[in-house]
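*Asks:* Here's my sequence, what's the structure:
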Amino acid sequence: MPLTLPRGELRKQVDARAGRGLLIAIGVLTALALGLFMWVARNEGAPLSAALAVTTTPQGLLLPVLGIITACNEWSQRTALIPFTQEPRRLRVVLTKLLSVAALGTITVALAWVMALVAFLILAALTGQSLNPDPDWGQLAGGWLTQLIAVLQGVAFGLALLSVPLVIGIWRVLTREVK
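*Replies:* Model (predicted):
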């Protein structure tokens, strides 16, 4: 697989307005969720696992949309021919999309964990609790795997239907919690 294809896919995800805006929204919503978490736990403190759990909500809602946009954006913008002229084998193009969105999703999850660690350390300093974060490695691995599966499911739905609004609507209906 030529190296220009993965670089091009990553660049399209970050440079396009939709992808960049979505990544900024994920970061801002994660920061707001952590700020609210710190406000609620300002008196008694909280463990790092709680801060990590707070980061999963905005990411669980928006990372699949990143996968959907990655799969559908070219079809809605009528530029789908471009990657196939660079690489005529559709499987390689799809694998490149999957790898690039998995890499970007992993980076996003790692940055959210760093934000959670910073929030935990600030909260620990303010409340006087122990500064030993002692992360639960199983929780970290499970959280990363959950987000990775969600973003790859977003790509799969996007490749199946090729329409961003349709796929996002169907995704939200299928993944909402039954009460």
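*Asks:* CA only for contacts and neighbour counts going forward, please
*Replies:* Will do.
*Asks:* Chain neighbours aside, what residue packs nearest to Leu10?
*Replies:* Ser100 (5.7 Å; Cα to Cα, 6 or more residues apart in numbering).
*Asks:* Can you point out the buried residues in whichever strand or helix holds that neighbour?
*Replies:* Using DSSP states H and E, Ser100 falls within helix 90-127. Of the residues in helix 90-127, 92-94, 96-102, 104-106, 108-109, 112-113, 115-117, 119-124 count as buried by neighbour count, 16 or more other Cα atoms under 10 Å.
*Asks:* Which elements pack onto it?
*Replies:* helix 4-15, helix 17-40, helix 48-76, helix 81-86, helix 137-161 (3 or more Cα pairs under 8 Å, 6 or more residues apart in numbering; DSSP states H and E).
*Asks:* wait, doesn't the residue nearest to Leu10 sit right on Thr4?
*Replies:* No. The criterion here is Cα atoms under 8 Å, and Ser100 misses it with Thr4 at 12.0 Å.
*Asks:* One more, please, to line up against the first structure:
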Amino acid sequence: MSTTLDTSRADVPLLRLIGVEFRKSVDTLAGRWMLIVIAALTLIVDLIVVAIANAADFDLRLSSLLWSQKNVMLPIVAAMAILLATSEWTQRTAMVTFTLVPDRWKTVAAKSVVALLLGTAAFLLSLGIGGLLTFAGGHWDLSFSDVTVRYLTWVVFLAQALGLGFLFLNSAAAIVTFYALFVLGTFIVAPIVGPLLGLKSQFVESTWPWIDLYRATFLTYHSDGWPSGDLWGQLATSSLIWVGIPLAIGIWRVLHAEVK
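*Replies:* The predicted model follows:
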């Protein structure tokens, strides 16, 4: 008896794929624990900042709370995005996924949307907990544009995490690379190495701000109101180098990688 393929059925819709990818991220023991850890760390970091502010008699500000939360929460959310991007390749389910959904761009789009949703939820959680503590005994010093700009920096780093996940197709390599870039760029290169090199070279001084993603995101995150045009330009060019290129190559690799 011969068998035939039914090619008359419609493709899997994108919204269904988004739902599947979302369940794969949160409807597992590991996914649920990561969400619990994010919420717990947010509260713990905020309480530490509140305790320090009270002990030192500092004015508790929402901007300080959000900055402290960002350095703790964002790497964890980025790891979730990377695990989402690499799941087919690390769990060896690529054959099943891409057989059921031959249009790989749909899977890439669904994963990107879910990563953005998870990042947005984490940012709102950060803002909510920080806001409650601020109202209880602090100062809300951020306007709507300030909050929007801070959210955009989260999106930049989430896109970088996705790009590294698609690029390496390996969870461990992508997570280690993201963490190394995040820690070195945020705490060493942007505040120390860049300024020191700029003191010795006028070319570096004029060029460095346009290629240093972590300096650009730091200044954007801490800008008072809407950033200047130069700062937007520096964020755009540095994001193109450190986010756009890995993301473009990574998406191309997912679309063309051989499934073994």
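*Asks:* Got a TM-score for the pair?
*Replies:* Put the two chains on top of each other and the TM-score (TM-score structural alignment, normalised by the length of the first structure) is 0.86; 172 aligned residues with a Cα RMSD of 1.8 Å.
*Asks:* Now check Thr96 of the first structure against the second structure: what is it aligned to?
*Replies:* Using TM-score structural alignment as the criterion, Thr96 of the first structure maps onto Ala110 of the second structure.
*Asks:* List the contacts of the most centrally placed residue in the first structure.
*Replies:* By Cα atoms, centre = their mean, the mean C-alpha position of the first structure lies nearest to Leu63, the distance being 3.2 Å. Residues counted as contacts of Leu63 of the first structure (Cα atoms under 8 Å, 6 or more residues apart in numbering) are Ile26, Gly105, Gln147, Ala150, Val151.
*Asks:* rerun that using 10 Å as the cut-off
*Replies:* 22-23, 26, 56, 69, 101, 104-105, 108-109, 147-152, 154 (Cα atoms under 10 Å, 6 or more residues apart in numbering).
*Asks:* Mind telling me what it corresponds to in the second structure?
*Replies:* By TM-score structural alignment, Leu63 of the first structure lines up with Val77.
*Asks:* can you check Met115 of the first structure too?
*Replies:* Aligned partner of Met115 of the first structure by TM-score structural alignment: Ile129.
*Asks:* do Thr79 of the first structure as well
*Replies:* Using TM-score structural alignment, Thr79 of the first structure sits opposite Thr93 in the second structure.
*Asks:* Tell me, how many residues neighbour its match?
*Replies:* 14 (other Cα atoms under 10 Å).
*Asks:* and what of Asp27 of the second structure?
*Replies:* 12.
*Asks:* For it, give its distance to Gly19 of the second structure.
*Replies:* Applying Cα to Cα, to the nearest Å, the value for Asp27 of the second structure to Gly19 of the second structure is 11 Å.
*Asks:* same deal with Gly198 of the second structure?
*Replies:* Distance from Gly198 of the second structure to Gly19 of the second structure, by Cα to Cα: 48 Å.
*Asks:* do Val72 of the second structure as well
*Replies:* Remark: distance between Val72 of the second structure and Gly19 of the second structure (Cα to Cα) = 27 Å.
*Asks:* before we move on, back to that, ok, and the closest non-adjacent residue to the match of Thr96 of the first structure?
*Replies:* Closest to Ala110 of the second structure by Cα to Cα, 6+ apart is Ile18, at 4.6 Å.
*Asks:* and what of Val45 of the second structure?
*Replies:* Nearest to Val45 of the second structure is Gln69, by Cα to Cα, 6+ apart, at 6.4 Å.
*Asks:* Pull the number of nearby residues for the aligned partner of Ala180 of the second structure in the first structure.
*Replies:* Applying TM-score structural alignment, one finds that Ala180 of the second structure aligns to Val173 in the first structure. Around Val173 of the first structure there are 10 other residues, counting by other Cα under 10 Å.
*Asks:* Which positions within the strand or helix carrying Val173 of the first structure qualify as buried?
*Replies:* Using DSSP H and E, Val173 of the first structure sits in helix 164-175. By neighbour count on 16+ other Cα under 10 Å, the buried set for helix 164-175 of the first structure is Val164, Val167, Ile168, Trp171.
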